[in-house]
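Enquirer: Provided below are the primary sequence and the corresponding predicted coordinates.
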Amino acid sequence: MKFVNLKPIIYVGLVLLFLTSCGENKSTQNNPVEKSINDLLSKMTLEEKIGQMNQLTGLGLSDEMQYNVREGRVGSILNELEPTVINELQRLAVEESRLGIPLIFARDVIHGFKTIFPIPLGQAASWNPSVVEDGARVAAIEAAAAGIRWTFAPMIDVSRDPRWGRIAESLGEDPYLTSVLGAAMIKGFQGEDLSAPNSMAACAKHFAGYGASESGKDYNTTWIPELQLRELYLPPFIAAAEAGAATFMCSFNDINGVPSSGNPYLNKTILRDEWKYDGLLVSDWGSIEQMIPHGVCADLKEAAELAANAYVDMDMMGFAYINYLKELVESGAVSEKIVDDAVRNILRLKHRLGLFENPYVEVLDEMPFYTESSLQKAKQAAVESAVLLKNDGNVLPLGSKVKTVAVVGPLADAQADQVGTWCFDAEPEHSVTPLTAIRNEYGKKVNVIAEKGLVYSRDKDKKGIERAVNAAKRSDVVLFFAGEESVLSGEARSRADISLPGAQSEMLTALKATGKPVVLVIMAGRPLTIEKEVKEADAVLYAFHGGTMAGPALADLIFGKAIPSGKLPVTIPRMVGQIPVYYAHKNTGRPGANVDLIDDIPVGTLQTSIGFTSYHLDAGTTPLFSFGYGLSYTNFDYSDVKLSKNTISRGETLNVECTVKNTGKYDAAEVVQFYMRDKVAKLARPVRELKGFEKIHLKAGESKTVKFSLTEDDLAYWNEDMVKRAEPGEFEVWVSPNSQTGKAVSFYLK
């Protein structure tokens, strides 16, 4: 990366690294794991070391794979799912290879293995770390039973462009929320003891800045000043390291022209020297080889050299290290110490997973899939992931006066699509759809008329819409399940137009013309531009892709057995031209004011007559729905915010409290959000920054005082001299239900 003012930091970092290395040499003598690693390393040939740095996809018990394992030419295997095959390959490694080093078996287990939870963006809408941790724990138990001990999750890329398909895998647009929920996911995957047979090594990805891909296109280039990198994109990774994430993964993108798989500043200076991270750093699939089309390497040999010297420990399906690293070391282009350090990180992970003591997976007669407990947790996650965006006339929940419901739309009974993207091991036949759940759970109370209208989300054949309209005419209320098929989001599934695909919008208009109340339920992998649809619908429930138990969760929400509590983890734009649009924006010198929208400007108006402020003529100043937004079937009243003092000195803590009361008739949960603003600083600061949140449960009429605190470190930000510090002056805080409301209260830092 081409950053400025780095020499003082690098010098200090090198001094600290030297001192730390000296300390590690002394402590290693008393650390049995490190001693074992060094002893084993001293016995390894260069070829065996490089073999540990090679990760291959599964080929079953093919002759090629058996040869690679016996000869120590592979350290980890991806995508092998048969426990008996895993055990045989492990036996070859432990009993027939020269040094008996066990393998790590890995798989993408992103939001569930068999029991699928909502997509990560949906889980983030719960604003509930326990929900996220439970989802990862269930995934770990199920996957580990099949022999998988390493997953490539959580994806903690801060994501502010809904055109990017991988926003579905993210935890939203905010670094604080992403940090908290990412740490919870790591805890769920790794459990209390990483060496336990039902735990998996987590992998914090993608390091780093992948969510900033230009125009929302996957794998695309990024241009990120170091201040923004440190302030926005790196905090979730710092939190992941502090949470004990066993591994990190390089991102595909380049930053300022330097691909992450060949970036020593990221992988060495920051990750190793500054953060003292001692876990394993793996490339993404083929990302070392892909530095050739990036245009920074002429061939695979050069790519191997660049990646090794950028301290990438393991090559995932790139074949660069296994083919060229020995030659590069022998020629002096790559130091063998770099290879040794990489192998130490790999062996350390194998020790932490307990593979040297217990390399085999127990072959079970009955796998722990779809247990009652797991399904209940998946359902609760889907309940808490749904966000109520609109509820005119309290259409929801459906009351006793509703006798007939029309269940329509392409997502009403789409078992495969509701599980969402990137769940290779999902079994759609186990998904319970909204139509099935409504019939099973509420079919005795209401008459259900089912008519898809459109066969799939992209369907443009309008012939079936008439049948859906006829169903609507015979009903008391219409439940329209719309959105995206799962294939439209996820990796390499970027969209320039993020409106409802196919003829879904036309279908909604036709349904609304019947005069019947229409409840629009969106099941999608990203925020969609649905301003027109929100205006037409009477109620809107944004459910993302909710996983195996999406149907029962939505049925309970619609009929009032469950109460919506989700809040948006990402902004929903009015139109795609607003992107990027996010809550923590800078104010500018001319913030939007006196807005005249394009259709309101009189013909012949003078150029100077409508003012000069920052907004779009056709979209105004605000998104459709802001970060943190979400309604309930009840109402919550926020009292005035109280501060422990109006002025604090450096080193002191400011305590903040606010009383929240449930003033409605339903017992419900509310996500209380805590924001801050530095009003005057040397560098312009965001209009708000999330600094805390708490999900509380209140009975009807109940109140609770919610407390937050701020320290000097919370007030600090990265300055242009690359030092993070707080500046004296005025600050504002809000305790509010979302990022756009609430009354600001000021305090001062001396």
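Expert: Good, I have the coordinates. Nothing here was measured: the structure is a model prediction, and the numbers come from that model.
Enquirer: when you work out contacts or count neighbours from here on, use the C-alpha atoms and nothing else.
Expert: OK.
Enquirer: what segments of the stretch 251-400 of the chain are helices?
Expert: Under the criterion DSSP state H, counting those that start in this stretch, helices of the stretch 251-400 of the chain are mapped to 264, 291-294, 300-309, 320-331, 336-352, 372-385.
Enquirer: adding distance to residue 203, write these out as a markdown table.
Expert: Shown next, in a markdown table, are these (distance: least, Cα to Cα, whole Å):
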| stretch | distance to residue 203 |
| --- | --- |
| helix 264 | 19 |
| helix 291-294 | 22 |
| helix 300-309 | 19 |
| helix 320-331 | 21 |
| helix 336-352 | 12 |
| helix 372-385 | 22 |
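Enquirer: which ones are touching the closest residue to residue 458 other than its chain neighbours?
Expert: The spatially closest residue to residue 458, leaving aside those adjacent along the chain, is residue 502, at 3.9 Å (Cα to Cα, 6 or more residues apart in numbering). Contact analysis of residue 502 by Cα atoms under 8 Å, 6 or more residues apart in numbering lists 457, 458, 459, 460.
Enquirer: okay, now the one to match up with it:
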Amino acid sequence: MARLDQAVRRVLALKAQLGLFDDPFRRIDPRREKARVRTPQHLKLSREAGARSIVMLKNDGDLLPLPKSGRKIALIGPFVQGQRELIGTWNVYGSDAEAVDLLTGVRAAVTDPSLVTAVDGSGITDPIPGGIEAAVIAASQADVVLLAIGESQRMSGEAQSRVDIGIPQAQLDLAEAVLATGKPTVILLRNGRAMVLDKPVLDARAILVTWFLGSQSGPATADILFGDVGPRRGCRSVSLFDRAAALLLCAQDHRATQPAGAAGGIQGALSRGAERGALRVRARPDLWSHRLQRSRPGRRAAEHRWRAQGPGAHHQQRHARCDRGGTALHP
């Protein structure tokens, strides 16, 4: 203990000699903070980083880039306006209150801001009374539509797992109604994870993955939309799926009763070759059922069922079988 006290005393003595205890809060200075935080150089770098992060998934007929003049633009969706859902979940000192939204960025980029209108249309998860009707009117009166949909920052990040990684139904209904107007539409995806894309989103002329871009989210997105910065095509890793499966819940709560290498077996959920069995999943529009049958000496086959809501009537019936070679999904 004496040696430990001596070591600590030497460290404290050195800090005292360096003057660290004279004014321990001298670096916490509001004036210094204003001079070094959110400087023009920092904001320029944030805007550049945001624009370079955007990924283009689709651009049929070279709809993008858009001209900065001569077109009426309708911004529709729960992410088009308001200082919210901009900096994402992975932040420490940042604040949405200091970020620039999409509407502000687009209006700053065009020659006539009065030609840009904004309508929420729906909430992130819930519809807004009269929202779709207002969105359809705005889209019908515009030359091009920017539809900003996706997930909130609370839907991704640490400890934010989701069974359904698709776009919430309220926003899908909004997208379907807007696309039905026939106006050229650019989908601006707000997401922080891999997502399932299906109709009607895939029917849009152009799709950009805009993530949570931070304090310069609006200007960075506008730079891509109007061609000031070229989009990245395949230069970023993006995981998007056109088909989803319900959650498969598998459990193994028994000791292995057969030697390793025995025929059959379920990989992952069951130990490799530990038990004979088969995993069969049947997908129906209204119900997904999971049946696990296992053969055990001297016991009846155990059957477990889990039920979960299906992904929707547009999915076809599918079967899956899990054997020794792994899991294969057969449409």
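Expert: That came in fine, so what should we check first? Please read all numbers here as calculations on a predicted model, not as lab measurements.
Enquirer: got a TM-score for the pair?
Expert: The pair, once superposed, lands on a TM-score of 0.67 when counted by TM-score structural alignment, normalised by the length of the second structure; 250 aligned residues with a Cα RMSD of 3.3 Å.
Enquirer: ok, which stretches of the stretch 201-331 of the second structure are strands?
Expert: For the stretch 201-331 of the second structure, the strands defined by DSSP state E, counting those that start in this stretch cover 206-209, 240-241, 276-283, 288-296, 299-308, 318-323, 326-330.
Enquirer: against the first structure, what's the mean shift for the second one, could you check?
Expert: Its aligned residues in the first structure lie a mean 2.2 Å from strand 240-241 of the second structure after superposition (mean Cα distance after the TM-score superposition for the first structure).
Enquirer: so what touches that strand?
Expert: With contact meaning Cα under 8 Å, 6+ apart, strand 240-241 of the second structure is reached by 194, 195, 196, 197, 198.
Enquirer: what about these, which are in strands?
Expert: With DSSP state E as the criterion, strands contain 195, 196 from among those.
Enquirer: can you flag the buried ones in the contacts of strand 240-241 of the second structure?
Expert: Buried subset of those (neighbour count, 16 or more other Cα atoms under 10 Å): 195, 196, 197, 198.
Enquirer: these into a markdown table, with extra columns for distance to residue 7 of the second structure?
Expert: Formatted as a markdown table, these follow (distance: Cα to Cα, whole Å):
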| residue | distance to residue 7 of the second structure |
| --- | --- |
| 195 | 54 |
| 196 | 58 |
| 197 | 60 |
| 198 | 64 |
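Enquirer: before we move on, back to that, quick one: the residue nearest to residue 458 of the first structure is in a helix?
Expert: No: secondary structure of residue 502 of the first structure, determined by DSSP: H, G, I helix; E, B strand; the rest coil: coil, with no helix assignment.
Enquirer: how near is it to residue 484 of the first structure?
Expert: Distance of residue 502 of the first structure to residue 484 of the first structure, computed by Cα to Cα, to the nearest Å: 10 Å.
Enquirer: please list all residues in contact with the aligned partner of residue 565 of the first structure in the second structure.
Expert: In the second structure, the residue matched to residue 565 of the first structure (TM-score structural alignment) is residue 232. With contacts taken as Cα under 8 Å, 6+ apart, residue 232 of the second structure has the following neighbours: 52, 53, 54, 55, 56.
Enquirer: out of those residues, which is most surrounded?
Expert: Tallying neighbours with other Cα atoms under 10 Å puts residue 54 at the head of the contacts of residue 232 of the second structure, with 25 neighbours.
Enquirer: quick one: it and residue 217 touch, right?
Expert: No: between residue 54 of the second structure and residue 217 there is no contact under Cα atoms under 8 Å: 10.3 Å.
Enquirer: what about the closest residue to residue 660 of the first structure other than its chain neighbours, how many residues nearby?
Expert: Computed as Cα to Cα, 6+ apart, the closest residue to residue 660 of the first structure that is not its neighbour in sequence is residue 638, at 4.7 Å. A count of nearby residues for residue 638 of the first structure, using other Cα under 10 Å, gives 18.
Enquirer: where in the first structure does stretch 152-161 of the second structure fall?
Expert: The alignment of stretch 152-161 of the second structure onto the first structure (TM-score structural alignment) covers residues 485-494.
Enquirer: before we move on, the earlier item: between the helices of the stretch 251-400 of the first structure, which gets nearest to residue 366 of the first structure?
Expert: helix 372-385 (14.2 Å; Cα to Cα).
Enquirer: contacting residues around the closest one?
Expert: Where contact means Cα under 8 Å, 6+ apart, the residues beyond helix 372-385 of the first structure that reach it are 115-118, 122-126, 131-132, 134-135, 138, 543-544, 546-550, 552-554, 557, 562, 564-567.
Enquirer: re earlier: most tightly surrounded among the strands of the stretch 201-331 of the second structure?
Expert: For those, ranked by mean neighbour count under the definition mean count of other Cα atoms under 10 Å, the leader is strand 206-209 at a mean of 22.
Enquirer: so for residue 142 of the first structure, which of the helices of the stretch 251-400 of the first structure sits nearest?
Expert: In terms of Cα to Cα, the element of the helices of the stretch 251-400 of the first structure nearest to residue 142 of the first structure is helix 372-385, at 9.7 Å.
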